[in-house]
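In: Would you be able to build a 3D model of this:
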Amino acid sequence: MYTPYRISRDHRTTPVGRSDQQVKAASRSGQYVVMGLVVLAALILSSLNAMAKAAPESFADLAEKLSPAVVNISTTQTVRNDRGGVFPQLPPGHPFEDFFKDFGRKGKEGQRERKATSLGSGFVIDAKQGYVITNNHVIDGADEIHVIFQDGDKLNAELVGTDPKTDVAVLKIDPSEKKGIKDVDWGNSDKARVGDWVMAIGNPFGLGGTVTAGIISARGRDIRSGPYDDYIQTDASINKGNSGGPLFNMDGDVIGINTAIFSQSGGSIGIGFAIPSQMAKSVAEQLIEFGQTKRGWLGVVIQNVTEELAEGLGLKNTDGVLVAGVPEDGPAFKAGIKAGDVILKFDGKTVSETRELSRVVAETDVGASVEVELWRNGEQITKTVKLGELEKAETKMAKATGDVDDAPTADIMGMTLATVNDALRQQFKLADDAKGVLVIDVDPNSEAAEKDIRPGDQILEVQLKPVSDVSDVKASLKEIESTDRKSVLMLTRRGLSSRFVALSTES
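Out: Predicted coordinates:
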């Protein structure tokens, strides 16, 4: 029904037949509703803000709580320089590092040995059992290892186990030798997000417990330090000596082990890298239980899928990992996987590159039966593989190296090269007619390793000239030495793919 309106004194329209008192009451009621809605909205907004991770007002409480569990790692070893002289092996980045290097080069030859010390960081992960976590490179080659606590107490430590591939090491101290040892808990690095606040505690430049803070800058970084690189990048200040120290989240849990920095000056420029806790925890638990790692082994030679390969294989994109070779004694061969197959999924997990597949296989239990989804001849098929143990396979291969003693070899630019013979063809699963030069070993600290040259790679050309044996490589390098060239170009082949690699002539 239509309701007639009239104009009130204050020029508002009101229904005819209602008193001014009724109108005012209705107006007040509407105001209350609006005010209530405003208050409700403010409460909701406040609740959402409280849920968001804001910058803490201070890291003091967290640092005070966690610092007692963070330790300095001091190592001692006997060293002597290449010329027979002796000089201290100071921790990387030490102010006198360059001085002593020069002194060692210029000093007279001598026969004396000297005890040298180096410093790093670590943290107690189990106070009752006395387990301490650090980096492998912190204690590598050490004759003696000591753990120094925040209060200055110094305890002897024994090495439980190391894993150079992830740069994780586990030490053990006697907890009865010190009262009140504190430990910290592992956190879940998979839940850490880019932009989250983090705090690092360590021993930079030997200065002792130092606290720095920042955010997670990136995830999944590959810095070419090992086959399973998956680093957390942070801008929390990390310097030489922080290696082995913990990276904490705001709950006080360890989500990473500070391991490396990117810097041209030797100091922090805001690019540091930490091993994610999900990887480090698994490695540490294996080292504690077995004294070594036990990784899953699929038994394939793999390479990334390029656009050209994808087109030839009938794939829509470059996702997946191409199988370039399948050793006959490996799990993949027994399961019916063939060279030319493209691995799309492993145990239900999509894989898009070799590093990703290597990591997920290594993290899978030895003996586990997993489904592998493949692309073969234009269709998807699935094979079930029972994984072997990587360490056993590597030991078997290492024992087989005795069969290549009769092959001409040479140590060149961080690589051990050999002229291909029957033993090498069998060991590295080469074609029966394979010839030329083969890389049989690579120094992990060399430029060749940084450029991802691996045992089993073939060298086809040096400076655009074909090489058929080790002597050809030596001759080409000798020619380059007489020029001003600062690098040498090598054409290498791995599986079905070839690539050029430039190596410094000064390496």
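In: rest of the way, CA atoms for contacts and neighbours
Out: Fine.
In: Could you verify that V194 is part of a strand?
Out: No: judged by DSSP: H, G, I helix; E, B strand; the rest coil, V194 forms no part of a strand; its state is coil.
In: to compare against the first, here's another:
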Amino acid sequence: MARPAVCARAWACVLLLAWVPAAWPKTLPQRQTLAPMLEQVLPAVVNIVTRTRVRVQAHPLLDDPFFRRFFDLPEPERESLSVGSGVIVDAKHGYIVTNHHVIDNADVITVTLRDQRRIQAKVVGTDPEADVAVLQIKAKDLKAIPLGDSDTLRVGDFVVAIGSPFGLGQTVTYGIVSALGRSGLGIEGYENFIQTDASINPGNSGGPLLTTDGMLVGINAAIVGPSGGNIGIGFAIPSNMVKAIMEQLIRHGEVRRGQLGVLIQDLTPELARAFGLKGTEGAVIARVLPGSAAEKAGIQQGDVVVEANGHPIRSGADLRNAIGLVRAGEPIRLEIVRDGRRKTIQARVGDPNRAKAAGEQLSPKLAGALLGPIPARHPLHGRVEGVAILEVKRGSPAWQAGLRAGDVIVSANRRPVARVSDLRKALHNTDTTSLLLHVLRGQEAFYVVIE
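Out: Just a heads-up that it's a prediction; the model follows:
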């Protein structure tokens, strides 16, 4: 009866030997990690701290300049601190790219490098419309992150976000590209965001969005969340947009955007069928303003723009962004579809600054106001035709008449106005001494009579 037991033990030994590998590998496979890439790029990511003096609301008596002068009282102020991030893109010249909102209105900007050096930075230029700013520091042994081509990104690509969330210092998060070309969010005037689920929190603004091989493809700009925290929806400005803006800021200190002089809309499936087009990618020219750069170039109402300077146009936002990256006076090449045929049109964008005018140049009743085209950040931009009130001096005739910055004048003395020149004609070609303005403000519309 011992024989079956011996056989059982023998079979157990055979099974055990069969399970044990013949030989362990001499070297284990190298673990997958981002550490080598991060060691190269982290020295180029900086922490930005801004100090801003904010006037404190005081008792009305203390606001009286005579009272303050008599008692020699200092201005009631407090210091406000703000924290953000930035990325060195040019080590030789010390250029740093960040968000405009990170350094907006700052009195002192301090940059902290990874080696804990603290250096005061100067502002080279800012672009509030796209939320991009360029700073410069003077320091040795700087490292920069190379700019990548954001147009090569695909949904699903892995990306890395770096910044200083909640002032914690350099923090790295990892995720994927969730979507491309996000626009219409109302966050910036020009929107073409990369959406990612890599954790982006307050303090990450201005930090880099990188590919896994360390190329800069975006600047972290905004998040969407119920309480300002991360819920996996973050947005970054594409590096190609940042590069175009950065070059203008470094060269000119500002971005002077051109104006084509058209109203545009998306190409819907219904419009595509009406125009006899197969696809729905493109921007429809809804109207061409008289005397504009578009009219001079031969662009017509009903044209469908499908390409600008070699880049495909998928929506009206794409065309707005493409025009917004062209400096005033420079050419832009448009591919359009007209009557089912493709055509190339070369246009030279106009200078919108020439379309601005001080209110007193138009009428003494508008003194103190600066008027011009509706800005890209304005919620009515591209939706209505009119003249925007860009600035109003407090206490001026325009202010006393009830006009405020952001108002849009759509008619004057019952004549529609689309440009400052239209407003000038409407004011001068009238027999009445009073001025009747139809004004849009937010969701409201009302008339203003100025005697």
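In: All the strands of the stretch 351-451 of structure 2, in order from the start?
Out: Applying DSSP state E, counting those that start in this stretch to the stretch 351-451 of structure 2 gives strands spanning 357-358, 369-372, 387-392, 408-412, 415-416, 435-441, 444-450.
In: Now render the ones you listed as JSON lines, adding distance to R257 of structure 2 and mean neighbour count.
Out: Output for the strands of the stretch 351-451 of structure 2, formatted as JSON lines (distance: least, C-alpha to C-alpha, whole Å; neighbours: other C-alpha atoms under 10 Å):
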{"stretch": "strand 357-358", "distance to R257 of structure 2": "17", "mean neighbour count": "18"}
{"stretch": "strand 369-372", "distance to R257 of structure 2": "14", "mean neighbour count": "24"}
{"stretch": "strand 387-392", "distance to R257 of structure 2": "16", "mean neighbour count": "24"}
{"stretch": "strand 408-412", "distance to R257 of structure 2": "20", "mean neighbour count": "25"}
{"stretch": "strand 415-416", "distance to R257 of structure 2": "26", "mean neighbour count": "16"}
{"stretch": "strand 435-441", "distance to R257 of structure 2": "25", "mean neighbour count": "19"}
{"stretch": "strand 444-450", "distance to R257 of structure 2": "29", "mean neighbour count": "12"}
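In: I'd like those strands written out as JSON lines, with distance to G324 of structure 2 added.
Out: What follows is the strands of the stretch 351-451 of structure 2, written out as JSON lines (distance: least, C-alpha to C-alpha, whole Å):
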{"stretch": "strand 357-358", "distance to G324 of structure 2": "21"}
{"stretch": "strand 369-372", "distance to G324 of structure 2": "17"}
{"stretch": "strand 387-392", "distance to G324 of structure 2": "18"}
{"stretch": "strand 408-412", "distance to G324 of structure 2": "21"}
{"stretch": "strand 415-416", "distance to G324 of structure 2": "26"}
{"stretch": "strand 435-441", "distance to G324 of structure 2": "25"}
{"stretch": "strand 444-450", "distance to G324 of structure 2": "28"}
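In: To V262 of structure 2, which of these lies closest?
Out: When those are compared by C-alpha to C-alpha, strand 387-392 sits nearest V262 of structure 2, at 14.6 Å.
In: OK, contacts around the closest residue to E307 of structure 1 other than its chain neighbours?
Out: In space, and not counting its chain neighbours, E307 of structure 1 is closest to T318: 6.0 Å by C-alpha to C-alpha, 6 or more residues apart in numbering. Going by C-alpha atoms under 8 Å, 6 or more residues apart in numbering, T318 of structure 1 touches 304-307, 310, 352.
In: same thing but at 6 Å, please
Out: By C-alpha atoms under 6 Å, 6 or more residues apart in numbering, T318 of structure 1 lies in contact with 305-307, 310.
In: Then L387 of structure 1?
Out: With C-alpha under 6 Å, 6+ apart, L387 of structure 1 has these contacts: 296-298, 331, 366-368.
In: The equivalent of G330 of structure 1 over in structure 2 - nearest residue in space that isn't next to it in sequence?
Out: By TM-score structural alignment, G330 of structure 1 lines up with S292 in structure 2. Setting aside the residues directly before and after it, S292 of structure 2 is nearest to G261 in space (C-alpha to C-alpha, 6+ apart), at 5.0 Å.
In: Alignment lookup: that neighbour to structure 1.
Out: Aligned by TM-score structural alignment, G261 of structure 2 pairs with G299 of structure 1.
In: correct me, but its match touches G330?
Out: Yes: the criterion here is C-alpha atoms under 6 Å, and G299 of structure 1 meets it with G330 at 4.7 Å.
In: Neighbour count for those two, which is higher?
Out: More crowded of G299 of structure 1 and G330, by other C-alpha atoms under 10 Å: G299, with 22 against 18.
In: how about stretch 62-74 of structure 1, aligned to which bit of structure 2?
Out: Going by TM-score structural alignment: stretch 62-74 of structure 1 matches residues 37-49.
In: buried sites along the matching stretch?
Out: 38, 41-49 (16 or more other C-alpha atoms under 10 Å).
In: Just these: which are in helices?
Out: Taking DSSP state H as the definition of helices, the buried residues of stretch 37-49 of structure 2 contribute 38, 41.
In: Give me the distance between the match of stretch 62-74 of structure 1 and the centre of its chain.
Out: Here stretch 37-49 of structure 2 is found 22 Å from its chain centre; the criterion is C-alpha atoms, centre = their mean, to the nearest Å.
In: And for stretch 339-349 of structure 2?
Out: Centre-to-centre, stretch 339-349 of structure 2 and its host chain are 28 Å apart (C-alpha atoms, centre = their mean).
In: How about stretch 392-405 of structure 1?
Out: That offset, for stretch 392-405 of structure 1, works out to 27 Å (C-alpha atoms, centre = their mean).
In: Touching stretch 86-100 of structure 2 from outside, list them.
Out: If you take C-alpha under 6 Å, 6+ apart as the criterion, stretch 86-100 of structure 2 is touched by 44-46, 126, 128, 131-137, 142-145, 206-207.
In: Thank you kindly, that will do.
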